[in-house]
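Novice: predicted model and sequence below, questions to follow.
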Amino acid sequence: MKHLIPILLYHSVTGTPARGLERFTVRPDQFAAHLDHLIDDDRTVLPLGEIAEHLRSGTPLPEGAVAVTFDDGLADFAEHAWPELRSRGMPSTLYAVAGYLGDRSRWLDGPAAESPMLSAGQLSALADGGVEIGAHSMTHPQLDLLPRARAQREIADSKDALEQILGRPVTTFAYPHGHHTRAVKDLVVEAGYTSAAAVRDMFSHDRDDVFAIARLTITDATTNEDLGRLLQGRGARPAPRRQLVRTRLGRQVRRLRQTPSRSDR
């Protein structure tokens, strides 16, 4: 029987979401309530890298293990999310788009493209404070649609850039939009990462692929009751080891479009 591991995926925490990012934004009070729910449920919150190490080694995870992860590296993490995590002594993993640090979220469309990003100094301070920092590429492209050479640069250069900023190894990667193929995973391995996070909106588990760890997207509509169901192993499926047929078909559709929307998350 699989031991389910809820890996929670957040993007933005603010009371004033950018137009186009509303679905991927939770209010600060909503985020605080989610964290309190984890505490009340006696959950053991771990950085994703630590969970990956258990998956890789086959050693049992602590009872009730869960992870809180963030994608992109938006500036509101430092303003709203980090204070709530820090006050509870709760670890988290933040995947940063290295090429836009100190800039705006220019891979998005419309007003959302003007969302402020964390600066290099803020990211370094967060790492010093205990936040696990992972790479989320240089410019947030759909890696599975890129030529191999460009995908390789996006993956490897983001690791190098973040390591220069942080002065420490960056060992975990998150696929932009969650999109990946076997070839993209191979590039992540070649770049020297030891784990990678996908999206999949499924439960991770003790037999999950350490280079495509499943996560559950938390949205503006996720209530404490919804979170409670996820923590009880309800509301989603365990991730399969192989990609679903619909995932492969969806990739073909995006390929045919050739100009996929940058705001597709």
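Specialist: Structure's in. What do you need?

Novice: from here on, contacts and neighbour counts on C-alpha atoms
Specialist: Fine.

Novice: what's near enough to touch residue 173?
Specialist: Neighbour list for residue 173: 95, 134-137, 188, 193, 195-197 [criterion: CA atoms under 8 Å, 6 or more residues apart in numbering].

Novice: ok, those vs residue 50, which is closest?
Specialist: The closest of the contacts of residue 173 to residue 50 turns out to be residue 195 (CA to CA; 9.9 Å).

Novice: next one: the closest one from residue 76, what distance?
Specialist: Counting by CA to CA, to the nearest Å, the separation of residue 195 from residue 76 is 26 Å.

Novice: for residue 105, same thing?
Specialist: Computed as CA to CA, the residue 105 to residue 76 distance reads 12 Å.

Novice: alongside the first one, take a look at this:
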Amino acid sequence: MAGAQLDILMYHSISDDPGPTSISPRVFGEQMQALAESGLPVVSPDAMAKPPLTRSVVITFDDGFTDFDSVAWPIMRDLGFTPIVYLPSGLMGQSENWVGCNTPPRPLMGWDRVEKLAAEGVVFGAHSITHPDLSTLSPTALDHEVFRSGQDIAARLGQPVRHFAPPYGATSAAVQQCVARHYATSVGTRLGVAKLNADLYDLPRLEMFYFTDIARWKSHLSGRGNAYLATRQALRRIRSTAMRSIEKFAPTRH
């Protein structure tokens, strides 16, 4: 069906902290207001398992930073939006401590806040236990990180966990097969929108750091942003190819 797609928005921290995984509260508020004014339906995260036949939007957050609770959720709640937050279940109540995290590290919500938010309608998904690169793990360690994460969250919230997001978007055939045994969907960091034939275990997302220019975001919402998105996708492919070449020809250290 023409126009059928799911725009899955990807956020991490809503704060003035540096880096591409942080978006300022002011910009986030403008992005959400523009989304509300666009008229596009913001649907339940469960729609990812069966993408709707018309263009719709799902809002996702990785990691469960405390500013989701204090900054992002009040804005979305007032607009009637239901997001999903992917949690690294073994790190709740601590601070980010993984490769590539911010300095100083940003704090993660504790389980008491997660439980409160779930009662208010926020959906939670699994994001592993310790936030590793799942593609580097043995089969046993991989299954433990993937399966146990959802079980930890389900035990806290008293409801099943249906959705998963691999840390860093790092995936492989083995990771996708493992996730498929335990969850209905998995989102990654591949830039794009999900069409009707999208792989449910490698769903693309829109990294919202690319849409901090509100005029550009409004253009995308109106259906006039295809050229910009295509340019961003091409630049990502070029960067990925360059990185692989560097790794291939880098001298081996002993």
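Specialist: Right, received. Where do you want to start? Everything numeric here is computed off the predicted structure, so don't read it as measured data.

Novice: for the first structure, just list every one of the strands.
Specialist: Using DSSP state E, the strands found in the first structure span residues 4-5, 7-10, 12-13, 25-26, 44-45, 65-72, 93-96, 132-135, 172-174, 195-200, 204-205, 213-217.

Novice: residue 63 of the second structure touches residue 110, doesn't it?
Specialist: No. Counting by CA atoms under 8 Å, residue 63 of the second structure does not reach residue 110; the two are 11.7 Å apart.

Novice: sorry, back to before: give the residues shared as contacts by residue 105 and residue 76 of the first structure.
Specialist: Joint contacts of residue 105 of the first structure and residue 76 (CA under 8 Å, 6+ apart) are 116-117.

Novice: could you find the counterpart of residue 39 of the first structure in the second structure?
Specialist: Correspondence of residue 39 of the first structure to the second structure, assessed by TM-score structural alignment: residue 36.

Novice: my guess is its match contacts residue 79, does it?
Specialist: Yes. The criterion here is CA under 8 Å, and residue 36 of the second structure meets it with residue 79 at 7.1 Å.

Novice: and the residue nearest the centre of the first structure?
Specialist: Nearest to the geometric centre of the first structure sits residue 71, at 4.1 Å (CA atoms, centre = their mean).

Novice: what about that residue, distance to residue 63 of the first structure?
Specialist: Computed as CA to CA, the residue 71 of the first structure to residue 63 of the first structure distance reads 26 Å.

Novice: what does residue 254 of the first structure give?
Specialist: From residue 254 of the first structure to residue 63 of the first structure the distance is 40 Å (CA to CA).

Novice: check contacts around the residue nearest to residue 72 of the second structure when sequence neighbours are not counted.
Specialist: Spatially, and ignoring its direct neighbours in sequence, residue 72 of the second structure is nearest to residue 14 (6.4 Å; CA to CA, 6 or more residues apart in numbering). When contacts are counted by CA under 8 Å, 6+ apart, residue 14 of the second structure touches 22-25, 28, 67-68, 71-72.

Novice: could I get the residues you listed as TSV with distance to residue 228 of the second structure and neighbour count?
Specialist: As requested, the contacts of residue 14 of the second structure are exported to TSV (distance: CA to CA, whole Å; neighbours: other CA atoms under 10 Å):
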residue	distance to residue 228 of the second structure	neighbour count
22	21	18
23	20	21
24	22	17
25	24	17
28	20	24
67	29	18
68	28	23
71	29	17
72	26	21
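
Novice: of these, which is the nearest to residue 7 of the second structure?
Specialist: Out of the contacts of residue 14 of the second structure, the member with the shortest distance to residue 7 of the second structure (by CA to CA) is residue 28, at 16.4 Å.

Novice: burial of the counterpart of residue 142 of the second structure in the first structure, as a residue count?
Specialist: Matched to the first structure by TM-score structural alignment, residue 142 of the second structure sits across from residue 151. By the measure other CA atoms under 10 Å, the count of residues near residue 151 of the first structure is 22.

Novice: surely residue 151 of the first structure meets residue 140?
Specialist: No. Residue 151 of the first structure is beyond contact range of residue 140, at 10.5 Å (criterion: CA under 8 Å).

Novice: circling back: check contacts around the match of residue 39 of the first structure.
Specialist: Applying CA under 8 Å, 6+ apart, the residues near residue 36 of the second structure are residue 79.

Novice: for residue 158 of the second structure, see how far away it is.
Specialist: 31 Å.

Novice: for residue 173 of the second structure, same thing?
Specialist: Residue 173 of the second structure sits 31 Å away from residue 158 of the second structure, going by CA to CA.

Novice: can you give me the helices for the first structure?
Specialist: Using DSSP state H, the helices of the first structure run over 28-40, 48-57, 76, 82-87, 120-128, 148-166, 182-190, 224-231, 245-257.

Novice: buried residues in the longest one?
Specialist: When burial is assessed from 16 or more other CA atoms under 10 Å, helix 148-166 of the first structure yields the following buried residues: 151-152, 154-159, 161-163, 166.

Novice: what is the burial count for the closest residue to residue 29 of the second structure other than its chain neighbours?
Specialist: In space, and not counting its chain neighbours, residue 29 of the second structure is closest to residue 75: 6.7 Å by CA to CA, 6+ apart. Neighbour count for residue 75 of the second structure, taken as other CA under 10 Å: 17.

Novice: before we move on, what about residue 241 of the second structure?
Specialist: By the criterion of other CA under 10 Å, residue 241 of the second structure has 11 neighbours.

Novice: again, but for the one 3 residues further on
Specialist: The criterion is other CA under 10 Å. On that basis, residue 244 of the second structure has 12 neighbouring residues.
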